[in-house]
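1. give me the fold of what follows.
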Amino acid sequence: MKKLLLIFAALFIVGCSNPRSDLSNVNIEGVSLDNPLLVNSDERSVTVFGSVNEKYLGQSTRHAVVFDEGKFGNKAIFYGYANQLDFYKALIDLGAKAGNNMFKPTASKTNVEGDKIKVEVKWEGANRWYDINEVIIDSNSKPIDMRFGGNQKASSQLQTGCIACLDSCPVGIISNHTYTYEAVEKRKEVEFRGNPELLSSGGVAIKFSVI
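-> Okay, the predicted model is just below:
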């Protein structure tokens, strides 16, 4: 009985662990917990500090990056430590054009539009930036094509924290043009996982460049 209690206690601690723990001294490419969002107007890029959610190296999800304090903060491959609305504003300030064409009633038949966004990830010890298509695996081997969907109003109202979604989304700030909404969770057309050959626990910098 004592052994069972210890096992349950350990699982509870792991399940409730704070993703920000052990990141206080981590700084990657100028972003950290103290400075989670960095705008480079010359590159037209926004870099967000984050970390890997190891759960989704083995389990599918439709969420690439979510603000950890949002309602869906634990549902993404990457925890993001910048607020999704600050991220939206940063893209707008860079002159990015939002598609604003995603609406819940028609989302399952609509591909997100808006400026193309290149997404790259770097971690401590990495000697280069890795493209999102290297660090996230699409079960159909189709390219992830991120677009600036916008969705400021929906994001503000729902507070899911969604920064980047892996199918076209009426809430996420950016999302994947390749698939329409509900392709992952409802229609089961595709699965997405983090690449365990590259990713492991720890901090990451996630750079979003307007192209």
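2. okay, CA-based contacts and neighbour counts for the rest of this
-> Will do.
3. residue 11: which element?
-> Residue 11 is part of helix 2-15 when elements are defined by DSSP states H and E.
4. whichever helix or strand comes after that helix: which residues count as buried?
-> Once the chain leaves helix 2-15, the next helix or strand it forms, by DSSP H and E, is strand 37-40. Neighbour-count burial for strand 37-40 flags 37-39 (criterion: 16 or more other Cα atoms under 10 Å).
5. closest one of the residues you listed to residue 162?
-> For the buried residues of strand 37-40, the closest approach to residue 162 (Cα to Cα) belongs to residue 37, at 15.1 Å.
6. the closest one and residue 50 touch, don't they?
-> No - the pair residue 37 / residue 50 is not scored as a contact, 9.8 Å apart, by Cα atoms under 8 Å.
7. here is the second sequence; please produce its structure so I can put it next to the first one:
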Amino acid sequence: MVRLTTIGNFLSGIGLTLLGVTIGVKYLLESLSATPEQMQYPFYIWIGALGILGVVLIISIINTFTEMTGFVHPDDKLLSNMLVYIHALGTLLTFGMLEGIDADEVTQGYLFDMGTMIVIAYIFLFVFVFFGSKIAEGAETGQVKEMTSRFMLVSLVLGVIMAGVYLLMSIIKNTWSYGWASGALFLLAVVLVVVIVFFLGRRYEPVGE
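-> Sure thing, here's the model as predicted:
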């Protein structure tokens, strides 16, 4: 029997492929001076990717927060949700490249800022995966002041890093076109996700059946 996780991963792959096709078809039609009706084709492809994302999100929620489909290995959950994360961010950013939206700088700005916030939130998780145990050290023995003092320092450093990322992305957005800026943001997100998944994948984690 094919596991639900495998189906979700397969669908995520299809969704990401459709996003790539959406961008490719859009620029191909532009180079061919296509009619306005033909320029809507990328939107229809993007709708397909969006629909698949909805299905994949439901599968991911079921696998992550319930045991309706039985035991799912943590490594499988990690890989599956990595694909969901990349798929969701890609869907958001690709929307800003579609016909009609590509001429609306305000909407593109909103979409890019939303994507940036999603990546920044992941950086927050990234830091706490690496340093969470150190920050919380002593909490179980009631050393709340010690923990809070460490958290203050870490939050300061983390805030500077997150603000720096936002500033960098803002500079890229204002300097380059939306397409190039979105590509840079998407690449940063992929690198962060792959690094943390690779790091956690090498950790031993006891699992139950």
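8. TM value for the aligned chains?
-> Taking TM-score structural alignment, normalised by the length of the second structure as the basis, the two superposed chains have a TM-score of 0.28; 93 aligned residues with a Cα RMSD of 5.3 Å.
9. format the buried residues of strand 37-40 of the first structure as TSV; extra columns: distance to residue 65 of the first structure.
-> Listed next are the buried residues of strand 37-40 of the first structure as TSV, based on distance: Cα to Cα, whole Å:
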residue	distance to residue 65 of the first structure
37	13
38	16
39	17
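10. which one of those residues is nearest to residue 192 of the first structure?
-> Residue 192 of the first structure has its nearest neighbour among the buried residues of strand 37-40 of the first structure in residue 37, at 25.3 Å by Cα to Cα.
11. which one is that closest one nearest to, not counting chain neighbours?
-> The shortest distance from residue 37 of the first structure to any non-neighbouring residue, by Cα to Cα, 6 or more residues apart in numbering, is to residue 48 (4.7 Å).
12. secondary structure element for that neighbour?
-> Following DSSP H and E, one finds residue 48 of the first structure within strand 45-52.
13. tilt between the helix or strand just after that strand and strand 45-52?
-> Beyond strand 45-52 of the first structure in the direction of the C-terminus, DSSP H and E gives the next helix or strand as strand 63-67. Compare the direction of strand 63-67 of the first structure with that of strand 45-52 by axes from the mean of the first three to the mean of the last three Cα atoms, to 10 degrees and you get 100 degrees.
14. other SSEs contacting strand 63-67 of the first structure?
-> Here strand 63-67 of the first structure touches strand 76-80, strand 162-165, going by 3 or more Cα pairs under 8 Å, 6 or more residues apart in numbering; DSSP states H and E.
15. in TSV: those strands, plus distance to residue 13 of the first structure and mean neighbour count.
-> Listed next are these as TSV, based on distance: least, Cα to Cα, whole Å; neighbours: other Cα atoms under 10 Å:
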stretch	distance to residue 13 of the first structure	mean neighbour count
strand 76-80	18	30
strand 162-165	25	28
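16. quick one: the helices in the second structure?
-> With DSSP state H as the criterion, the second structure has helices at 4-31, 41-65, 74-95, 105-135, 144-175, 178-201.
17. tell me the buried residues in the second one?
-> Spelled out, it's helix 41-65 of the second structure. Result for helix 41-65 of the second structure [16+ other Cα under 10 Å]: buried residues 41-43, 45-50, 52-53, 56-57, 59-60, 63-64.
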